[in-house]
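Enquirer: Below are the sequence and a predicted model; questions follow.
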Amino acid sequence: MVSEKMYELGTKKSTIRTIFEFGQKRAAEVGEENVYDFSIGNPNVPAPEKVNQTIMDILKEMDSCALHGYTVAPGDPAVRETIAVSINRRFGTSFSGKNLFMTSGAAAALTICFKALTEDNGNCEFIAFAPYFPEYKCFVEAMGAELKVVPANTADFQIQFEKFQEMLSPSTKAVIVNSPNNPSGVVYSEETIMRLAQILEEKSKEFGHPIFIISDEPYRELVYGDITVPYIPKYYKDTLVCYSWSKSLSLPGERIGYIVVPDEVADFGKVYGSIAGAARVLTHVNASSLFQRVVARCVDEPSNIAAYGRNGNLLYNGLIEAGFTCQKPQGAFYLFPKALEEDDYAFCERAQKYNLLLVPGADFGCPGYFRAAYCIKQETIERSLPAFKKLAEEYIK
């Protein structure tokens, strides 16, 4: 009667959802202030005041019918030109509005790219690097393709290139790069990106077709210290960039982002046309007309990352002091420490005794670790540190 696969996706609770419901129950029992929920990556830094003011200005300035009416499917031309100018200024590129396709956030951008690149004859593969955002799997499989996952390089969470090269095949359509990474918070180095580009250039030539990079960049602006995030189209021409303002401007519920299709990609017209066609069949009529205009006016507004930086350092230092092993925060708002037992699900379940809500690393393709999202109140992190210490004491004796 219905698609069993869709039914399963719609009714099976995710680990994060299960943890969230447990947290709600515990908050009612012991008080919200005594529950330390590190499970969900929902920004807790308010959107910049300029965003709120811009919304009000646009509502006053523009004719209501024009503002709330359709835009062309790729997005308002003036908006795309404005964003292209900003990208060019920041990264030394030469894009114009025709290189952008506005989307309803990064999830829409990704699914559109997966659909556009999956050929009608099937037998198409996409490759992700563990740890990876688990929605990639259902996005790719929904398009009739297969997701292959390169095991994590747990030494530094850069790419395990030997395993990666073994997985490449003539069926490989694209490689997904997520940097800064969810869940590890690690940024791929320039050396990593250059090596990746070299391998893909060689394999594209060997297989007789381009292998694309799909660069998933919702956390691009959330980096700390002197860390630099390489802009991948500068290193590899067959790159599609998927961006969202969900994290940089704290607008996850507004669903606004874009795809960049550089002129340099193999057969630009066909790729851009396929993206437009994929958007059409995925019922993407156009991205929010209001928020297209909002982000165009706020495109160069700096992200407020100071609070995330403080939180990341506070949690990292507290975990290290308690005896955990972890990469120092580089970007995004996640830590990915090693669990204190081999079974990360059992470890996260034991953590709930102390009202610590953590997500097992196996959900991200990297068992033996756990994710802690530090986009929460600083005082919550401060109160949680004794609980982490008590948890660690159960293992470290």
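Expert: Sure, I can see it.
Enquirer: going forward, measure contacts between C-alpha atoms and count neighbours the same way
Expert: Will do.
Enquirer: What distance do you get for Met62 to Ile55?
Expert: According to CA to CA, to the nearest Å, Met62 and Ile55 sit 11 Å apart.
Enquirer: same thing with Gly75?
Expert: From Gly75 to Ile55 the distance is 18 Å (CA to CA).
Enquirer: cool, Gln165 as well?
Expert: 48 Å.
Enquirer: ok so, going back, pick out whichever of Met62 and Ile55 has more residues nearby.
Expert: Taking other CA atoms under 10 Å, Met62 and Ile55 do not tie; Ile55 has more neighbours (16 against 11).
Enquirer: wait, what's in contact with the more buried one?
Expert: Contacts for Ile55 (CA atoms under 8 Å, 6 or more residues apart in numbering) come out as Leu290, Val294.
Enquirer: Now name the helix or strand holding it.
Expert: Assigned by DSSP states H and E, Ile55 falls within helix 49-61.
Enquirer: Quick one: list the elements packing against the following helix or strand past that helix.
Expert: Counting by DSSP H and E, the element after helix 49-61 in chain order, helix or strand, is helix 64-68. Helices and strands touching helix 64-68, by 3 or more CA pairs under 8 Å, 6 or more residues apart in numbering; DSSP states H and E, are helix 289-297.
Enquirer: Could you point out the helix or strand that follows the helix it packs on?
Expert: Counting by DSSP H and E, the next helix or strand C-terminal to helix 289-297 is helix 306-322.
Enquirer: Below is an additional structure, to be compared with the one above:
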Amino acid sequence: MVSEKMYELGTKKSTIRTIFEFGRKRAAEVGEDQVFDFSLGNPNVPTPDFIRDAAIDILKTWEPNTIHGYTVAPGAPKVRDAVAKSLNRRFGMDYEGKNIFMTAGAAAAITISFKALCEAGDEFVTFAPFFPEYRCFVESVGGKLVVVPARPEDWQIDFAAFEKLLNAHTKAVIVNSPNNPSGAIYSEETIKELAAILKKKEQEYGHPVFIISDEPYREIAFDGLMVPYIPKYYDDTLVCYSYSKSFSLPGERIGYIAVPDSVTDFGAVFGAIAGAARVVTHVNAPSLWQYVVARCIDEPSDISKYVENGKLLYDGLIEAGFTCVKPQGAFYLFPKCLEDDDAAFCERAKKYGLLLVPGADFGCPGYFRAAYCIKTEMIRRSLPLFKELAAEYKKG
């Protein structure tokens, strides 16, 4: 009667959402101050005043039909021009408005890109740990997700394992840096090696192998680290971006796909993106928020709270006896569990009010994700509980 696949997706929520909903229910039972919810990557830094001021000014002074009406499907021309010019200033690109396709956030950008590229038998490669929804997005367009095992010592790419998984069916490689869930930033050396391998494979296979760069955390990089802009290193790159994290706008769903002129057969690729957007009923990205981000596009992101929270949680977990690679960006820690069964570990953590996400969902059993985009005081109060949890394991 209905699609079994769609029913499964609709009734079996993601682990992250399930834990988040459990946390809301538990908080109603025992009080908010007794629940330490590290499950959801929902930015806790307030939306900047300049965003609010721009939205109010536009709402008060612009024609309502402009604010609330349709734009053309790829986005308002002036908005696309503004995005292109900003990227040119920041990364030395030569984009024009024609290279930008505005989307309803990064999830739409990624899914549209998968849909635009995918043909029968195509494979999309990603690196563990990875955002779990990649599997759903890839399979929804008829593709196969291939996962490269993790390199836990630094969360960079295991290139020997990567090359073994490439074949003539490989259509694209998904890169997420800064990474959800590890917080790792792929170094320039890593990106150069990735680009060199794929250039050779393109020649060997006789067709382009794209990189889809998923970049919602680009602005959240610590200690002055540079996040390499992949189109500078590899021609066949599509960049999927969202303002959800940089401007704390996750509920407004606004982002873009950047398609450089350098991609193989630019016209065909951009046309396929437009067609894919049409098929998934993407009429246009929200008009008001297109205009708002265009006005605020070069304003800085405030990451100070994430720096503070990340250091506090990392130092606290290390002191408690956990093993963890120090995050370089985003707002997640990805420590090793204190037992091999990550699901059992996260279930035991619930006894202390600690809501953590098992690493198996991210392709890394034996680890857990803790999102620290929450109130600093909550992290501070949670640290003794992590110590109690660790002490329970030490007792055996």
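Expert: Thanks, I have it. This is a predicted model, so every value here is computed, not measured.
Enquirer: TM-score, when you put one on top of the other?
Expert: Put the two chains on top of each other and the TM-score (TM-score structural alignment, normalised by the length of structure 2) is 0.99; 395 aligned residues with a CA RMSD of 0.8 Å.
Enquirer: Report the inter-axis angle for the helix holding Ile55 of structure 1 versus helix 289-297.
Expert: Going by axes from the mean of the first three to the mean of the last three CA atoms, to 10 degrees, helix 49-61 of structure 1 is angled at 130 degrees with respect to helix 289-297.
Enquirer: mean shift of helix 49-61 of structure 1 relative to structure 2?
Expert: Comparison of helix 49-61 of structure 1 with structure 2 after fitting gives an average deviation of 0.7 Å (mean CA distance after the TM-score superposition for structure 1).
Enquirer: Quick one: the strands in the stretch 251-396 of structure 2, in order.
Expert: In order along the chain, the stretch 251-396 of structure 2 carries the following strands (DSSP state E, counting those that start in this stretch): 255-258, 332-333, 354-355, 357-358, 368-371.
Enquirer: Kindly reformat those as JSON lines containing distance to Ala277 of structure 2.
Expert: Output for these, formatted as JSON lines (distance: least, CA to CA, whole Å):
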{"stretch": "strand 255-258", "distance to Ala277 of structure 2": "11"}
{"stretch": "strand 332-333", "distance to Ala277 of structure 2": "31"}
{"stretch": "strand 354-355", "distance to Ala277 of structure 2": "36"}
{"stretch": "strand 357-358", "distance to Ala277 of structure 2": "32"}
{"stretch": "strand 368-371", "distance to Ala277 of structure 2": "31"}
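Enquirer: With distance to Asp158 of structure 2 and mean neighbour count added, can I get the ones you listed in a markdown table?
Expert: Formatted as a markdown table, the strands of the stretch 251-396 of structure 2 follow (distance: least, CA to CA, whole Å; neighbours: other CA atoms under 10 Å):
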| stretch | distance to Asp158 of structure 2 | mean neighbour count |
| --- | --- | --- |
| strand 255-258 | 27 | 27 |
| strand 332-333 | 20 | 28 |
| strand 354-355 | 30 | 25 |
| strand 357-358 | 22 | 28 |
| strand 368-371 | 20 | 25 |
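Enquirer: And those strands: which comes nearest Glu32 of structure 2?
Expert: Taking CA to CA, strand 354-355 is the member of the strands of the stretch 251-396 of structure 2 nearest to Glu32 of structure 2, at 12.1 Å.
Enquirer: just how off-centre is the closest one within its chain?
Expert: Put simply, strand 354-355 of structure 2 sits 22 Å off its chain's centre (CA atoms, centre = their mean, to the nearest Å).
Enquirer: again, but for stretch 315-322 of structure 2
Expert: Worked out by CA atoms, centre = their mean, stretch 315-322 of structure 2 lies 26 Å from the chain centre.
Enquirer: and it, which stretch of structure 1?
Expert: Residues 317-324 of structure 1 are where stretch 315-322 of structure 2 lands when matched by TM-score structural alignment.
Enquirer: list the buried ones in the matching stretch?
Expert: Residues of stretch 317-324 of structure 1 classed as buried by neighbour count (16 or more other CA atoms under 10 Å): Gly318, Leu319, Ala322, Phe324.
Enquirer: Run through who's touching that stretch.
Expert: If you take CA under 8 Å, 6+ apart as the criterion, stretch 317-324 of structure 1 is touched by Thr325, Cys326, Pro337, Lys338, Ala339, Leu340, Leu385, Phe388, Lys389, Ala392, Ile396.
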